[in-house]
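Visitor: attaching a predicted model along with its sequence, questions to come.
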Amino acid sequence: MSTRVGVLGATGAVGQRLIQLLAPHPDFEIAALTASGASAGRTYRDAAKWRVDSPIPEGVADATVVETDPEAVPDDVGLLFSSLPSGVGAAVEPEFVEAGYVVSSNSSNGRMDDDVPLTIPEINADHLGLIEVQRDERGWDGALIKNPNCSTITMVPTLAALDRFGLDRVHVSTLQAVSGAGYSGVTSMEIIDNVIPHIGGEADKMETESRKLLGSFDGAEVSLHEADVSASCNRVPTLDGHLENVWADLDEDPAPEAVAEAFESFPGIDLHSSPEQLIEVFEEPDRPQPRLDRNLGGGMAVAAGGIETTNRGVQFNCLAHNTMRGAAGASILNGELLLEEGYF
């Protein structure tokens, strides 16, 4: 029997990708679509300017959009996926959790809160234990779980694999696709024939979220990983797929072959949306590339290549599809983990 789910912010870019992935999902059934008051009462076909590269799923196009309000969502919805703007999410998501809903959110608000799990299931599924802390401290009946920023989620699986060598310091320079800014985030006049060497707030997210994801949970709190992380974030004129150049200082001195083995052998997790191999390694020096490699593992795998040793550790490139693994797919994977662990 499928779990009835809803999408908060269903008309936006990530909301549309959520619907594309949820419609054929074997464990979830779309039962509620919410948006702003201006869209409430309209059919989804009329409310959403559909931009995903596949038709609106049958059964969704003619569904009625409701306001983003707990009273507008049916009580039998077991899980909500949130793609709300962070300012809206900060105000609205707690209202849904207080009303008893479990929310798997892609929104950036609250990711670093001490009692909110920031989770990549293959990396730190045990952090889900923070939900009990959250419920005790806030008196919530539901639960709030977050997935990290799209640039963070590209890099962290590779760092988790490198931690066996003693991860000490990380610097990353990103080449981020325009879809990461949303449909109206970067104009064509800004990005065509150009690179924008700054993305507001992005570096801070990478530097803090990665340490929480790699941190240890003792049953009461998460201790941040001790590695020092610094980031430089750049917008480039590719459509999808964040490519990142990473320099990692390590306590040990592994050969490139050992690093590749650590990446390739890093375990996945037995959930529907998790790829069979989490990190795929290319030997070619000019791979991975966004256009060629962003859809590995159904868009849920991380690609790595260009592995070279440095005088302090290793240098490499990594790539992931930013709206699949980095956003909608990440939220759905967290929802699958919540279902597996019996949180709704």
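Guide: In hand now; what should we look at?

Visitor: all contacts plus neighbour counts: C-alpha atoms, from now on.
Guide: OK.

Visitor: residues touching residue 57, list them.
Guide: By CA atoms under 8 Å, 6 or more residues apart in numbering, the residues touching residue 57 are 19-20, 23.

Visitor: show me which of the residues you listed is closest to residue 284.
Guide: residue 20 (32.7 Å; CA to CA).

Visitor: hang on, residue 92 in a helix?
Guide: Yes: using DSSP: H, G, I helix; E, B strand; the rest coil, the assignment for residue 92 is a helix.

Visitor: burial count for it?
Guide: 17 (other CA atoms under 10 Å).

Visitor: what sits against it?
Guide: 68-69.

Visitor: repeat for residue 275
Guide: Residues near residue 275 by CA under 8 Å, 6+ apart: 268, 297-298, 300-301.

Visitor: let's go with 6 Å and repeat that
Guide: By CA atoms under 6 Å, 6 or more residues apart in numbering, the contact set of residue 275 is 297, 301.

Visitor: distance check, it against residue 300.
Guide: 6 Å (CA to CA, to the nearest Å).

Visitor: who touches residue 87 in this structure?
Guide: For residue 87, the contact set (CA under 6 Å, 6+ apart) is empty.

Visitor: which residues in the chain form strands?
Guide: Counting by DSSP state E, the chain has strands at residues 3-8, 28-35, 66-67, 79-82, 102-105, 143-146, 167-176, 216-217, 222-223, 228-235, 242-250, 279-281, 302-309, 313-320.

Visitor: can you tell me which of those strands is nearest to residue 96?
Guide: strand 102-105 (7.6 Å).

Visitor: okay, now the one to match up with it:
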Amino acid sequence: MVNVGILGATGAVGQRFVQLLADHPWFSLTTLTASERSAGKIYGSVVNWRLDSPFPDSVNDLVVSPTTVDAVKDCDIVFSALPADIATTLESEIADAGVGVFSNASSHRMASDVPLMIAEVNPEHATLIDLQRKNHNREGFIVTNPNCSTIMLATALAPLMKFPFKSIQVATLQAISGAGFDGVPAFSIYDNVIPYIGSEEEKIAREANKILGTFDGAKVTGAPFSVSASCNRVAVIDGHTLNVWIDLAATPAEVIEAFKSWQPPFSGLPTQPAKTVQYLEQADRPQPRLDRNRGNGMTVSVGRVRDGIRFVAMGHNTIRGAAGASVLNAELLHTKKYF
């Protein structure tokens, strides 16, 4: 078994990591870290469990550690749910100490030698780890997963990359859980749409370009398209919906067939869904409440393909869009013997 830890285990994404790793067949959850006020206490006494799944009893008595390098030095890998301002330095220090870091933070996503990975979309980018280890003279490494809305967009685009296109426009309807448990006051979001999410539009544009870019063994050359995004926070608990416009040289029928026939380059990993991308025939789908838990929250649902080309994509933002994507990246790299 691989010994794993979670950095920031009490927050929204941290709890998702706990849910996914508590009974994982390959990974043994040995270390949970949180703030100083929680350190030294058992996890069950400090976490305010808010997920729609039962609290896993197997982690109840784990003693919470402070979020430091020393706390995770005996782990093989760690999963980071830290805010970017803390992750920037600490994740690098942990990697320098010889531990693999799978990060949900934005701090290192655009570094030239750090993989920005969606396991089924750009697994070849994992080879950047070899360059990263050489550049930093470290045994550990950092692998990042994208922003939660970028994951939905890039995954939905993967089946369409065989068609030429130059520009994408996307309007997002993003769930409140993407801002964390205390991120959006109830009075602000009830009966409302907030047409601004700080830095989100910029992240979608640059991250999608890197994920779907070409890797030549030494560097990633960005994909030859531009992305224009408009991001909105809506009164949905979980599930980000994206309305996508793309200047694709294909018919709606060809796009639908591409969605239906696309297969990722591998199968059989524990967190991997049966369908990474699932096309829904109904005229009014996908919908967050009805479709976000497909594939245990790891499936990106697509539908409403129309002339233009226009379509809708939707996925669970804290599972496929955060913790689940990171765990799947780790499963893939475990099969490639990176740790």
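Guide: On my side now, so go ahead. Computed from a predicted structure; not experimentally measured.

Visitor: that older thread, can you redo the strands of structure 1 as CSV with mean neighbour count and distance to residue 45 of structure 1?
Guide: Shown next, in CSV, are the strands of structure 1 (neighbours: other CA atoms under 10 Å; distance: least, CA to CA, whole Å):
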stretch, mean neighbour count, distance to residue 45 of structure 1
strand 3-8, 24, 15
strand 28-35, 22, 12
strand 66-67, 22, 13
strand 79-82, 27, 19
strand 102-105, 28, 23
strand 143-146, 26, 28
strand 167-176, 21, 30
strand 216-217, 17, 44
strand 222-223, 18, 43
strand 228-235, 19, 31
strand 242-250, 24, 30
strand 279-281, 23, 37
strand 302-309, 24, 33
strand 313-320, 26, 30
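
Visitor: in TSV: those strands, plus distance to residue 130 of structure 1.
Guide: Listed next are the strands of structure 1 as TSV, based on distance: least, CA to CA, whole Å:
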stretch	distance to residue 130 of structure 1
strand 3-8	22
strand 28-35	24
strand 66-67	29
strand 79-82	18
strand 102-105	14
strand 143-146	9
strand 167-176	25
strand 216-217	8
strand 222-223	8
strand 228-235	24
strand 242-250	29
strand 279-281	27
strand 302-309	26
strand 313-320	27
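
Visitor: among those, which comes closest to residue 188 of structure 1?
Guide: strand 228-235 (12.3 Å).

Visitor: and the angle from the closest one to strand 167-176?
Guide: Using axes from the mean of the first three to the mean of the last three CA atoms, to 10 degrees, the inter-axis angle of strand 228-235 of structure 1 relative to strand 167-176 is 10 degrees.

Visitor: need the residues that contact strand 228-235 of structure 1.
Guide: So strand 228-235 of structure 1 is in contact with 169-176, 195-199, 203, 207, going by CA under 6 Å, 6+ apart.

Visitor: would you mind measuring from the alignment partner in structure 2 of residue 138 of structure 1 to residue 331 of structure 2?
Guide: Under the alignment defined by TM-score structural alignment, residue 138 of structure 1 is paired with residue 136 of structure 2. Using CA to CA, residue 136 of structure 2 is found at 24 Å from residue 331 of structure 2.

Visitor: repeat for residue 99 of structure 2
Guide: The value you get for residue 99 of structure 2 to residue 331 of structure 2, if CA to CA is used, is 15 Å.

Visitor: more neighbours, these two?
Guide: For residue 99 of structure 2 versus residue 331, neighbours defined as other CA under 10 Å are more numerous around residue 99 (26 against 19).

Visitor: what's that one in contact with, if anything?
Guide: Shown in contact with residue 99 of structure 2 (CA under 6 Å, 6+ apart): 76-77, 140.

Visitor: with respect to residue 146 of structure 2, which of these is nearest?
Guide: residue 77 (18.6 Å).

Visitor: structure 1: which residue goes with the closest one?
Guide: Aligned against structure 1 - with TM-score structural alignment as the criterion - residue 77 of structure 2 pairs with residue 79.

Visitor: picking that back up, ok, and the contacts of residue 99 of structure 2 in structure 1?
Guide: Here is what carries over to structure 1 from the contacts of residue 99 of structure 2, by both residues aligned by TM-score structural alignment, their matches' CA atoms under 6 Å: residue 140.

Visitor: from the contacts of residue 99 of structure 2, which is closest to residue 305 of structure 2?
Guide: For the contacts of residue 99 of structure 2, the nearest to residue 305 of structure 2 is residue 77 (40.3 Å; CA to CA).

Visitor: that closest one touches residue 102, doesn't it?
Guide: No: Residue 77 of structure 2 is beyond contact range of residue 102, at 7.4 Å (criterion: CA atoms under 6 Å).

Visitor: sorry, back to before: now the contacts of residue 99 of structure 2 as a markdown table including distance to residue 32 of structure 2?
Guide: As requested, the contacts of residue 99 of structure 2 are exported to a markdown table (distance: CA to CA, whole Å):
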| residue | distance to residue 32 of structure 2 |
| --- | --- |
| 76 | 14 |
| 77 | 12 |
| 140 | 19 |
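
Visitor: good, wrapping up.
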